[in-house]
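Engineer: the sequence and its predicted three-dimensional model are supplied below.
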Amino acid sequence: MQVKDEKGNDVTTELPKGHEWDQEHLWLAVNAAGVALWAWNVDTDLLTMDARGFELWGMPWSDNVTFEELSAHIHPSDRDRVRAAFAATRAVLGDYETDFRILIGDEVRWIAARGKGEDAGIVGRTMFGVFLDVTGRKQAEEGNELLAGEMSHRVKNLLAIASGLTAITSRSSPNSEDMARELIGRLTALGRAHDLVRPTSAGEDAAALLGDLLSILLAPYDDLGAFKGRIRVAVERTAVGESAATGMALVIHELATNSMKYGALSQPTGTLDVTSVAEPDHIVLTWVERGGPTVEAPSSPTGFGSQLVKRSVSGQLGGSIDYDWSDGGLIVTLRVKRARLGF
């Protein structure tokens, strides 16, 4: 039997020896492979298909069907391309091969059509070929493309954030050691938030509960005190998308870092409580520090950390932040728009 190799050269092949390949055995092999057989008369435009072919196209059995009738089931975005490819086989030598979508009610299936055109295997002006259901493979390919695009988007965003943090931190840090420590802390906070909200598969929304996000971001500071559990989080059960988680991570990290330097978390017995109040359009988080040194409102101009917090709160979270430098300890009120917590 004459066939073509990958380079288009004619080669001779034979059926496997040691067994007589009759029609019944060939049909068993075809059915096992899920192959639908078809023959197309290029002059009359009539196609004949086996039972699997009509099942694949979601059509009732018929002795023959025209290519135009089949075309009515092809996805509108692919129809002209497939028609042009089939029409070209009347004059183009060689193999015919194309993949396209068909519509079976609301279901979309991917079909691979393979055949021979003109004098390459044509018999009596009839072209022979096969249809294959490749829906699973196409869906996997589309999933991989979506995942690759999503990963590219995420990497670009993270690199942009890292570049911005590096540039601004370098201007606000007195030496390289402080810069490295502050930058690593901020990037680590972003990493923890990113891990929590990353999707587990392509196309799946990334979300975390607000309480889980806050607990994970504050967990490293809880271990630095005299007792476990000095940081308590009791907030509304609501989901946080990736964008909001990034902003929230930066804000919480800055507040916790300042508390470790000057506030309640700088003392082994200092405590921190984070609670929330529900409003129709906002969630109001209250950060209350107790048991630390006496705190005073800063007299110097706002530093980079405070600027970063305000920018994150107003830009990414669509809210506001207020500080109360009370005698008992710092109280921070963070107001966040509910609409900004989503995706």
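Structural biologist: Yep, that arrived. Residues are numbered from 1 along each chain as shown.
Engineer: rest of the way, CA atoms for contacts and neighbours
Structural biologist: Noted.
Engineer: let's check: the centremost residue of the chain is which one?
Structural biologist: A202 (4.0 Å; Cα atoms, centre = their mean).
Engineer: next, find the distance separating it from A148.
Structural biologist: For A202, the distance to A148 (Cα to Cα, to the nearest Å) stands at 9 Å.
Engineer: and the next helix or strand past the helix or strand encompassing I216?
Structural biologist: Counting by DSSP states H and E, the element that carries I216 is helix 210-222. Going down the chain from helix 210-222, the next helix or strand is strand 231-234, by DSSP H and E.
Engineer: for that following strand, buried residues please.
Structural biologist: I231, R232, V233 (16 or more other Cα atoms under 10 Å).
Engineer: and that strand, what does it pack onto?
Structural biologist: Under the contact criterion of 3 or more Cα pairs under 8 Å, 6 or more residues apart in numbering; DSSP states H and E, strand 231-234 touches helix 210-222, strand 271-278.
Engineer: putting a second one here so we can go through both:
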Amino acid sequence: MRETAQTGDGVMSELPAFLSRGGEIARIIAAHRWDTTPVGAIETWPPCLCSMISFMLSSNLPITLLWGEDGVMFYNAGYAEIAGRRHPSIMGSKVLEGWPEVASFNRHVLESGFRGESLAFEDQHLVLMRNGVAEDVWLDLDYSPVFDEAGKPAGVLAIVHETTRRHFAEAEAEQNRERLSHALNAAGVIGIWDWHLETGNMFTDERFAEFYSVNAERARHGVPRSEFMAAIHPADRDDVEAHVEAAVADGVDIALEHRLLHADGSIRWVMVRGTGFRDASGRVVRVSGAAVDVTDRRVSDEKRRLLVRELHHRIKNTFAIIGGMVTMTARSVHSVDEMANVLRGRLVALAAAHQLIRPAITAELDEVEQTTFVDLFQAILAPHLVRSDQLVIEAPEIEVGVVAATSLALVLHELATNSTKYGSLSVADGTLTIRGRQAGTSLRLDWIEAGGPPISGPPPHQGFGSRLASMSIAGQLGGEIEFHWQESGLHVVMLIPMERVIR
């Protein structure tokens, strides 16, 4: 059977049988002057060529047939779409001339095919001029040799599938994922998740999976929710499960915070939010949401709670100290003016100590600027000195805690007040040396006065200052204090446990 077709010179002719089902492309093939090509006139074509063309024209896949060692081109309607504006002019052309911009690539294809080899390329990038301008194109290409009746390679059959749109869609999706990742990261979001209740599987992004110690590639395709639950701190796991079950049952959003226990023993706090999606019957079938790393906020909150408790404790202690000072001062003075002066000095010493330790009870706990003994001694004793060189401090740079600084401030003030009245600081040539060193598990402090009025022995009765000093060192700091009334001057020895020094 033959079909009528119009040739290039307008003459109507019948189509050969092998072209009868090729439509417009078959008519283009029939009308071409093949006698001017290496293939020769249609009447001379071998059966194997006619069979391959018939197969190619009947296929819905984009196919091109490169015949002979010159690779003369035949193709079907699917390939014509890929060829763009080069169709139909490349029909019957040599492939190296029809696609000169990829001649090197096609030469390799022809050489391989005529060696009887097949080739396959997935998402092959080529730059084509199919529409008059350079264009990035991605193709899946499968090349197979075609053999003649004698079993020798006679051509190459190429199945061509353009993946350009898919490539750009995937590239855009990847860009969107990167933008989303940057946005989530800027917002402190760990990642996003999607839980399918019917299967129990969770689908997550890479960041979420890694944070929960789940393989990211598996999580992208869905893994049992139990694998994510395994990363939750054991102490929180039951509460999380109960909260989630109740939220799903009641049809409300999931909103909770819990700890994650990582393999290295580190703990992170996460805030999880999720919203349910219902089917036509109103039943929740999916829950999707995100998780945020709130570890820093949790740590900060805990520090604030500790700070409030610490401030409350310190204020109570301060009022207790002041109350005790008022009571004991009232018992040891003879007039209101004297009581006012004594109390004022002691309160000033407390204020100086507080100014030194203020960062320790108001700053963030891990950013505390600790007070050293040298700082404390200089702050409390400076008002009692006539000359700066009267005071010699030989103490290590040991940090002193809040409790120890408060108690020592009162002791130093009382000792300095007595020295100003009766001891070495009452005369211009007097000196005061303070030495500090570690003695076993305690800190030893020596208060040594020299150059003051001679001392004949201890006073006939213990004054309030001495009692306050003993109460502070022994009662507040769990230490010991001894007074040595030497003729050259007062020598006080204080032993304070190191664990109390830093409190």
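Structural biologist: Received it, and whenever you're ready, just let me know what you need. The model shown is predicted, which means the values in this text are computed figures rather than measured ones.
Engineer: what does the longest helix along the first structure correspond to over in the second structure?
Structural biologist: Across the first structure, the helix with the greatest residue count (assigned by DSSP state H) is helix 135-172. Under the alignment (TM-score structural alignment), helix 135-172 of the first structure falls on residues 295-332 in the second structure.
Engineer: and the matching stretch, which residues are buried?
Structural biologist: For stretch 295-332 of the second structure, by 16+ other Cα under 10 Å, it's T295, K303, R304, L307, R314, I321, I322, M325, T329, A330.
Engineer: mean distance, it to its aligned residues in the first structure?
Structural biologist: Following the fit onto the first structure, the mean deviation recorded for stretch 295-332 of the second structure is 2.3 Å by mean Cα distance after the TM-score superposition for the first structure.
Engineer: in a strand, S456 of the second structure, correct?
Structural biologist: No: counting by DSSP: H, G, I helix; E, B strand; the rest coil, S456 of the second structure is located in no strand; its state is coil.
Engineer: ok, which stretches of the first structure are helices?
Structural biologist: Along the first structure, counting by DSSP H, helices occupy 23-33, 51-56, 67-71, 76-88, 135-172, 176-197, 210-222, 242-262, 304-315, 338-341.
Engineer: any chance of those helices in CSV, plus distance to V288 of the first structure?
Structural biologist: Below are those laid out as CSV (distance: least, Cα to Cα, whole Å):
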stretch, distance to V288 of the first structure
helix 23-33, 67
helix 51-56, 64
helix 67-71, 68
helix 76-88, 58
helix 135-172, 27
helix 176-197, 20
helix 210-222, 14
helix 242-262, 11
helix 304-315, 17
helix 338-341, 22
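Engineer: most tightly surrounded among those?
Structural biologist: helix 242-262 (a mean of 21; mean count of other Cα atoms under 10 Å).
Engineer: not counting sequence-adjacent ones, nearest residue to Q2 of the first structure?
Structural biologist: T12 (4.7 Å; Cα to Cα, 6 or more residues apart in numbering).
Engineer: and N215 of the second structure, by the same measure?
Structural biologist: Excluding the flanking residues, the one nearest N215 of the second structure by Cα to Cα, 6+ apart is A209, at 6.4 Å.
Engineer: aligned to the one you found, what sits in the first structure?
Structural biologist: Alignment note (TM-score structural alignment): A209 of the second structure maps to F54 of the first structure.
Engineer: picking that back up, off-centre distance for the match of helix 135-172 of the first structure?
Structural biologist: For stretch 295-332 of the second structure, the separation from the chain centroid amounts to 37 Å (computed by Cα atoms, centre = their mean, to the nearest Å).
Engineer: over to stretch 100-116 of the first structure?
Structural biologist: Here stretch 100-116 of the first structure is found 26 Å from its chain centre; the criterion is Cα atoms, centre = their mean.
Engineer: go on, stretch 202-213 of the second structure?
Structural biologist: Chain-centre distance of stretch 202-213 of the second structure: 13 Å, with Cα atoms, centre = their mean.
Engineer: quick one: end-to-end length of it, please.
Structural biologist: 14 Å.
Engineer: just give me the closest of the buried residues of strand 231-234 of the first structure to T66 of the first structure.
Structural biologist: Closest approach between the buried residues of strand 231-234 of the first structure and T66 of the first structure, by Cα to Cα: V233, at 68.3 Å.
Engineer: pretty sure that closest one contacts T271?
Structural biologist: No: shown here, V233 of the first structure and T271 do not form a contact pair, counting by Cα atoms under 8 Å, at 11.2 Å.
Engineer: which one is G203 of the first structure nearest to, not counting chain neighbours?
Structural biologist: In space, G203 of the first structure is closest to L146, 7.3 Å off (Cα to Cα, 6+ apart).
Engineer: strands of the stretch 101-250 of the second structure, start to end?
Structural biologist: Secondary structure of the stretch 101-250 of the second structure by DSSP state E, counting those that start in this stretch: the strands cover 119-128, 135-147, 153-162, 189-196, 201-204, 223-224.
Engineer: against the first structure, where does the second one fall?
Structural biologist: In this case it means strand 135-147 of the second structure. With TM-score structural alignment applied, strand 135-147 of the second structure matches no range in the first structure.
Engineer: just the last one next, same as before
Structural biologist: The counterpart of strand 223-224 of the second structure in the first structure, counting by TM-score structural alignment, spans residues 65-66.
Engineer: just give me how far the matching stretch sits from the chain centre.
Structural biologist: That offset, for stretch 65-66 of the first structure, works out to 41 Å (Cα atoms, centre = their mean).
Engineer: map W287 of the first structure across to the second structure for me.
Structural biologist: Aligned partner of W287 of the first structure by TM-score structural alignment: W447.
Engineer: got the contact list for that match?
Structural biologist: Counting by Cα atoms under 8 Å, 6 or more residues apart in numbering, W447 of the second structure touches L432, T433, I434, R435, L490, H491, V492, V493.
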